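Novice: Below is the sequence, then the predicted model.
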Amino acid sequence: MDIWSATARVAFVPVPGSRGKREWRWGGRDGSNSISDAEQLLCLMLPSTEIPQFRLDEPNSTDEDLLTVLRPFGGAIDIPQFLIGLVMEYLERYTAPDGTPIFSGGSYFSPLFPGEEPTAEQRALPVVESFAASIPLMLSSLGFIKVFSRSVTRPELRARLAKVEEAASRRLSAAMIGLLRSFSISVFPVDSEFATTLLRTVNQGNEPHRRVVEDLRVSLREVAAGLRDLTFGLTQVEQIEREDMLFECGWSWSVHSNATPVDFPVDLGQQVPGVALDAPYLYFTVVALDAIADLNNDRTRLLRLLDDEQLKIATALRLRWDLTQRYWSIVASFGTKRWPLQDIPWRTVDGVESDYFSLLVTSIAARNLSVRPNDLDLQRLGEILAELANRSRMTRRPLREDPALNLHSPGVAIEVEGATEFSPRLSWVAADFAPLLLKRAVMVAGLVDRIDLRGDAVNLADDLWDHVAQRRSVVDEEPGLWDDPSRVYPLQPGDPSPSWHHTVRVVESLVLAARLAYDQPLRSESLLDHAHSLLAEADHLYSQELLAGTSESGAPERKRLEAVRQRIRRAREIMPSRPGTAVSLLLLALADLDSLVASRDTTEVF
């Protein structure tokens, strides 16, 4: 609620010269673009569609505390309409006159070298992060409209909802096609520099070169076979199974130069030729994987948010999602010694290394383990995350002029290359290490089934949250949004206006944490056995009290015996999922039973 309150305060501002009128202010620290504005809306839409207590699409059941926080937007009926209006405004801002959805990177593009400035044409280039940001925003908007429309009877409002729904569905389709056209496979000879770097990364046991190549190719055989069957816009597929070749797969930073248009029955405007280098980028691969996961989650399926044609594209993306997850998980855990992922920092095939890349690969490995949970592997991931937290000085005091602080400010600059050289050369700056590490720590905590490992993961997430929470900016002595690393590190204070990119990462982490909190606690088998023993004893003693006639005694005794019966009944109900709570109830019941026995024994003596 604090985040929503701060969002309303900084984004819904008074109109100059008006009396009490307010307007939505797009953009923040990084200006207004198709990504930042989507992230700004997601700060409101994600919690309202993912956390039951924060639902805003059913006006009659909206929590009073939420109404108080969002009062600037209106009442329970007004708030959903206000949010839908913002979504429509976003769709109009990022749709060209010919109806083509706009996915430009805009102000998120940075020059690779100081003193230069990206051209207007470069800023207009579509980027995978915009495709990816549009998918959860459009899905949450479509779901929000579908639920809210059940309570709408006014014809004009229903017509407005239908218009927004149609526009959101079109943008969703375009974003999915953009991701499909950005998928890339890079194949390179085993004696190339790329292969040398990859083999040095995976060869943690100092095995002979030829053996490592053979073992890696065997491990990746199924992935290669799956990729070979993909033909759309992929020019190097036919070489992927050659014994003298290795490969990578994932997403480029934009539609790549070899991508061809995708046939789609709905007119989505122009599918412009790709300009990006036809090679995977680790950063954009993780961004794409997270977005594609939303296309296949339970809410998307239950609400039937995708039509038949979108389901076909989603299936194609899911296949690429599976193969990419599998590829990077194999590479990250290759060999019989320590994992390559544990050899921090991770080095990409072009020779660039950073703790940030280790975090990205950990993100992929964690998501892959969500499909095939394994506590030992999750323990390793937890240890890697803890090490990254230490190295990034999130859980350790920084050194003087500590280079680790560059992860937080200014961040990691990733050059985005075109099929032909850009002028000036462009970069994409990733400075979201802290909230991304928090997000992955919460994810791992939710996957662990062992109580001790869950405790370690939750403790790490708590420590990371303590750090991230301190990095909220302060505006006019009010808690603002993220991110101000100077509040925890010896850095120069930055722009106090919000970074929606950082803030939405924090919101995503809190949504995951809320899901974890709503889950049933882990069950201890030893505690369950103990609960069964206590239940057997309590049942037996309760039956004895019935036979002793306590139920026919005075009112106080009957009342206490009834309380015992209720506790035993409740303990029996919750024991399979909450044995610890059952134990506490049974201990109370046993204490009351013993008190009844002792009272009767005393009476018999006298």
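Specialist: Received the coordinates, thanks.
Novice: contacts and neighbour counts: CA atoms only from here.
Specialist: Noted.
Novice: what comes up buried for stretch 298-316?
Specialist: Of the residues in stretch 298-316, those scored as buried under the neighbour-count criterion (16 or more other CA atoms under 10 Å) are 299, 300, 305, 306, 310, 311, 313, 314.
Novice: Residue 66 belongs to a strand, doesn't it?
Specialist: No: under DSSP: H, G, I helix; E, B strand; the rest coil, residue 66 falls outside any strand and is assigned helix.
Novice: Distance check, it against residue 480.
Specialist: Computed with CA to CA, to the nearest Å, the distance linking residue 66 and residue 480 is 18 Å.
Novice: Of the two, give the one with the bigger neighbour count.
Specialist: Neighbours were tallied for residue 66 and for residue 480 using other CA atoms under 10 Å; the higher tally belongs to residue 480 (23 against 17).
Novice: Now that that one has come up, it's in contact with residue 470, right?
Specialist: No: contact criterion CA atoms under 8 Å: residue 480 and residue 470 do not qualify, at 10.9 Å.
Novice: buried stuff in the helix or strand harbouring residue 213?
Specialist: Secondary structure here is read from DSSP states H and E; on that basis residue 213 sits in helix 209-219. Going by neighbour count (16+ other CA under 10 Å), the buried part of helix 209-219 is 212, 213, 216, 217, 219.
Novice: Stretch 40-55 too?
Specialist: 40-50, 54-55.
Novice: now do stretch 547-565
Specialist: Going through stretch 547-565 with 16+ other CA under 10 Å, the ones that come out buried are 550, 551, 560, 561, 564, 565.
Novice: what do you get for stretch 249-258?
Specialist: Judged by neighbour count using 16+ other CA under 10 Å, the buried positions of stretch 249-258 are 249, 250, 251, 252, 253, 254, 255, 256, 257, 258.
Novice: is it possible to export those residues to TSV including secondary structure and distance to residue 34?
Specialist: What follows is these, written out as TSV (DSSP: H, G, I helix; E, B strand; the rest coil; distance: CA to CA, whole Å):
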residue	secondary structure	distance to residue 34
249	strand	26
250	strand	23
251	strand	19
252	coil	18
253	coil	15
254	coil	14
255	coil	16
256	strand	20
257	coil	22
258	coil	24
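Novice: Can you tell me which of the residues you listed comes closest to residue 447?
Specialist: When these are compared for distance to residue 447 (CA to CA), residue 250 wins out at 24.2 Å.
Novice: in which helix or strand would I find the spatially closest residue to that closest one that is not a sequence neighbour?
Specialist: The shortest distance from residue 250 to any non-neighbouring residue, by CA to CA, 6 or more residues apart in numbering, is to residue 280 (4.7 Å). Assigning secondary structure by DSSP H and E places residue 280 outside every helix and strand.
Novice: Around residue 280, count how many other residues there are.
Specialist: Counted with other CA under 10 Å, the burial measure for residue 280 works out to 20 neighbours.
Novice: That one and residue 412, how far apart?
Specialist: Distance, residue 280 to residue 412, by CA to CA: 17 Å.
Novice: Buried residues in the stretch of helix or strand residue 134 belongs to, which are they?
Specialist: Secondary structure from DSSP H and E places residue 134 in helix 128-148. Of the residues in helix 128-148, those buried under the neighbour-count criterion (16+ other CA under 10 Å) are 128-146, 148.
Novice: Included below, for side-by-side comparison, is a second structure:
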Amino acid sequence: MRIEPRKQILDIWRYMLEYCYVDGEWVWGGRAKSNPIADAEQLLCLFWPMTQIGTFSVHDSDETQADVAAALRPFGEATRIPRSLVEIALEYFRNHTDDDGEPRFGAGSYLEALDPNATVPTDAPTQDLEVVDAYSMSITLCLSLLFFVDSRMELEIQAKHKENLRDLQRRASRRLTAAMVGMLRSFVINSVTADSSEGRAIIEMLRQGDSTDDEMAKRLGERFERLRTQISTSLRLGLSDDAKPEKDQLFECGWSWGIADGSKPIEEDYAVGLKVSEKTGYAQSRPWLYFTVNALDGIVDFTSRRAAALNVMDDGQRDLADALSLRWELTQRYWSTVARFDAERWPLEDIPWRTSDGQESDYYSLLVMSVLIQDLVARTATDADLLKAIGILQELAQRGRITRRMSEGDEALALHYPGVPQGLGGSKEAVGTALVLYTSDYAPLIIKRSLQAAQLTDDVEARESLMGLAESAMDHLYERRMMRSGDPIELWDDLSTFPGMKGVRFDQPSWYLTERVVEALVATAIAFEQEPPRSPVMYDYLLRLLNEADHVYNRELLRSNVFEKTALRDRLEEIGTLIARARELSRRRTSTAISKAEEALRLLDALEVARIDAGRSR
């Protein structure tokens, strides 16, 4: 199906408000009971499009577009919409802040027992166990709210609502600081020897030829020498010196599932009074791909919009942002290098990806691809890199049954439901029960990464392939929309149409998946806002058209009387405007410029034919 982000986002808002806004009260929770992560995802379904796409903004009622106001009509008139949103956001902070003013980041109802026969304890330590998802979502949400408040503050005239904005600003800023501190303390370096089980797993995943273990270890040491030096000399906050790799060690870097075992407290002034800055860490000190990608997605929000973020962050937050940005850059570089370690055949092409703890899944390949594409966005991608990436994405879409039919008992179903289990190593030591988090965002990730990759190339065929992948993934997701009275609604997730899943139907939405769909739609909208690709062949053709049009146009000008106000002069002015517009569009929209140049040539030819006919009539 064609992806129409504006229509689809507004449809999501309409159905969302039907479900969430009842008799003037906001209903928290969905398929998962209310928790800090699910509630942040619920709010981001609204605030992410509003702060990412200009035509969805509602902070200025005079500028709010009619269809946006109609979708949010349950909040009231356009003047009431921003005030209602502020009140709901304040309720989120009241719900997830303790009596001491400390932000809560517990995963709560998202946690399940690793042992299928065990139950998750309902005690506070278990429900309050913090994971990186909570920090990442909070960074994205708090920055979105701070951008919203910054835009709205000057326009609000009523004292009560202005105070609400200030209160929201204070609460969002404090939670942002806490989330950034938690994110820093969850960053890990897993340093291992080449002959350890983890070291051998790293070598086996990267080996694509007949190299020996010693040769592979030497190559890894050489490729990562500069990165190892930067880690040793530049990383400070939250990371002990013992965690940094020695010269003869292999290593991997990224984010664990929560505050890492052995993480140092952060004692800087801006972290004083925050419990998260000194909490004991229990998460195993090795990177999880899922949490690493989630962390990178949260951090990229203030790295990609740095100038705007600097306006809403204080000095301490800027220091934290710099520290996180450094970790973002190092992690991007590490996983991008690992993914392409062998130039002839990338390890990433060897699907499925195997992690250093021996787990393997197509989902992990997609996560590594996510890091690679973000790195290609941050740096200049070559056509060769991009073509390989497209081929891998296409294979992952097939293996995930995005572009292929799913069959009864298909193993690929587990990628979508219940999802890929992320065992939280160390959780048993923390709360007495080994826990797991299930992740099922395979299809939205295909859309998001395909659209990001499409922004890297001017190759029309490559972009068409990537758009086709994104549209196939949206087809897949549209089959999974929830049903109401036999009709689909724009909320997720219902898997009853899949083979063998007839009984798997839910009455309440998953904000986890719905928020990921919104993210994918926003990524699509951003891609559409860019200029279309320019083909070198078409550009050369355009230059030839313009050269001929200019030449013939100048000849016609020489033949016409400059003082005459005739239809001929009007037509020449029209042709001149067409040629000028074609030149203006030449580098941005080549095909449109070609149509303008061809129209100019057609009109010039008509003038010549008219002149010939006039000569014959004499």
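Specialist: Here it is on my side, so go on. As the structure is a prediction and not an experimental result, all values here were calculated from the model.
Novice: ok so, going back, of the buried residues of stretch 298-316 of structure 1, closest to residue 544 of structure 1?
Specialist: Closest to residue 544 of structure 1 out of those is residue 299 (50.8 Å), distances taken as CA to CA.
Novice: What segments of structure 2 are strands?
Specialist: Using DSSP state E, the strands of structure 2 run over 21-22, 25-26, 112-113, 187-192, 250-255, 353-354, 360-361, 420-423, 435-439, 481-484, 487-492.
Novice: Map residue 57 of structure 1 across to structure 2 for me.
Specialist: In structure 2, the residue paired with residue 57 of structure 1 according to TM-score structural alignment is residue 59.
Novice: mind checking how far the closest residue to its match other than its chain neighbours is from residue 89 of structure 2?
Specialist: Residue nearest to residue 59 of structure 2 in three dimensions, not counting chain neighbours: residue 152, with 5.2 Å by CA to CA, 6+ apart. If you measure residue 152 of structure 2 against residue 89 of structure 2 using CA to CA, the figure is 14 Å.
Novice: what's the answer for residue 578 of structure 2, then?
Specialist: With distances defined as CA to CA, the gap from residue 578 of structure 2 to residue 89 of structure 2 amounts to 51 Å.
Novice: go on, residue 173 of structure 2?
Specialist: According to CA to CA, residue 173 of structure 2 and residue 89 of structure 2 sit 13 Å apart.
Novice: Residue 417 of structure 2 too?
Specialist: Counting by CA to CA, the gap between residue 417 of structure 2 and residue 89 of structure 2 amounts to 30 Å.
Novice: These two: which has the busier surroundings?
Specialist: Taking residue 417 of structure 2 and residue 89 together and counting by other CA under 10 Å, residue 89 has the greater number of neighbours (22 against 17).
Novice: now for residue 192 of structure 2: what does it line up with in structure 1?
Specialist: Alignment note: residue 192 of structure 2 maps to residue 188 in structure 1; criterion TM-score structural alignment.
Novice: ok, that match touching residue 247?
Specialist: Yes: distance between residue 188 of structure 1 and residue 247: 6.0 Å, which falls inside the contact criterion (CA under 8 Å).
Novice: Looking at those two, which one has more neighbours?
Specialist: Between residue 188 of structure 1 and residue 247, residue 247 has the larger neighbour count (other CA under 10 Å), namely 22 against 18.
Novice: Without its sequence neighbours, what residue ends up closest to the more buried one?
Specialist: Here the nearest residue to residue 247 of structure 1 in space, its sequence neighbours aside, is residue 187; by CA to CA, 6+ apart that works out to 4.2 Å.
Novice: which residues touch the one you found?
Specialist: For residue 187 of structure 1, the set of contacting residues under the criterion of CA atoms under 8 Å, 6 or more residues apart in numbering consists of 236, 237, 239, 240, 245, 246, 247, 248.
Novice: Next, the contact list for the alignment partner in structure 1 of residue 162 of structure 2, please.
Specialist: Under the alignment defined by TM-score structural alignment, residue 162 of structure 2 is paired with residue 158 of structure 1. Taking CA under 8 Å, 6+ apart as the criterion, residue 158 of structure 1 is in contact with 149, 152.
Novice: cool, residue 606 of structure 1 as well?
Specialist: Residue 606 of structure 1 makes no contacts at all, as judged by CA under 8 Å, 6+ apart.
Novice: Against residue 129 of structure 1, how distant is it?
Specialist: Relative to residue 129 of structure 1, and taking CA to CA, residue 606 of structure 1 is found at 83 Å.
Novice: Same check on residue 207 of structure 1?
Specialist: When distances are taken as CA to CA, residue 207 of structure 1 and residue 129 of structure 1 turn out to be 38 Å apart.
Novice: what's the answer for residue 424 of structure 1, then?
Specialist: As defined by CA to CA, residue 424 of structure 1 lies at a distance of 21 Å from residue 129 of structure 1.
Novice: Mind listing residues that contact the helix holding residue 213 of structure 1?
Specialist: Counting by CA under 8 Å, 6+ apart, helix 209-219 of structure 1 makes contact with 190, 199, 203, 243, 246, 330, 334, all of which sit outside it.
Novice: swap in stretch 373-385 of structure 2?
Specialist: For stretch 373-385 of structure 2, contacts defined as CA under 8 Å, 6+ apart pick out 332, 333, 336, 449, 452, 453, 456, 457.
Novice: So which of those residues sit within helices?
Specialist: Counted as lying in helices by DSSP state H, out of those, are 332, 333, 336, 449, 452, 453.
Novice: Could you single out the nearest of those residues to residue 472 of structure 2?
Specialist: For those, the closest approach to residue 472 of structure 2 (CA to CA) belongs to residue 449, at 13.3 Å.
Novice: Map that closest one onto structure 1.
Specialist: With TM-score structural alignment as the criterion, residue 449 of structure 2 lines up with residue 440 in structure 1.
Novice: roughly how far apart are the residue nearest to its match when sequence neighbours are not counted and residue 516 of structure 1?
Specialist: When the adjacent residues along the chain are set aside, residue 440 of structure 1 lies closest to residue 363, with 6.2 Å between them (CA to CA, 6+ apart). The spacing between residue 363 of structure 1 and residue 516 of structure 1, counted by CA to CA, is 18 Å.
Novice: check contacts around residue 399 of structure 2.
Specialist: By CA under 8 Å, 6+ apart, residue 399 of structure 2 lies in contact with 362, 412.
Novice: Identify the residue of structure 1 aligned to it.
Specialist: Taking TM-score structural alignment, the alignment pairs residue 399 of structure 2 with residue 391 from structure 1.
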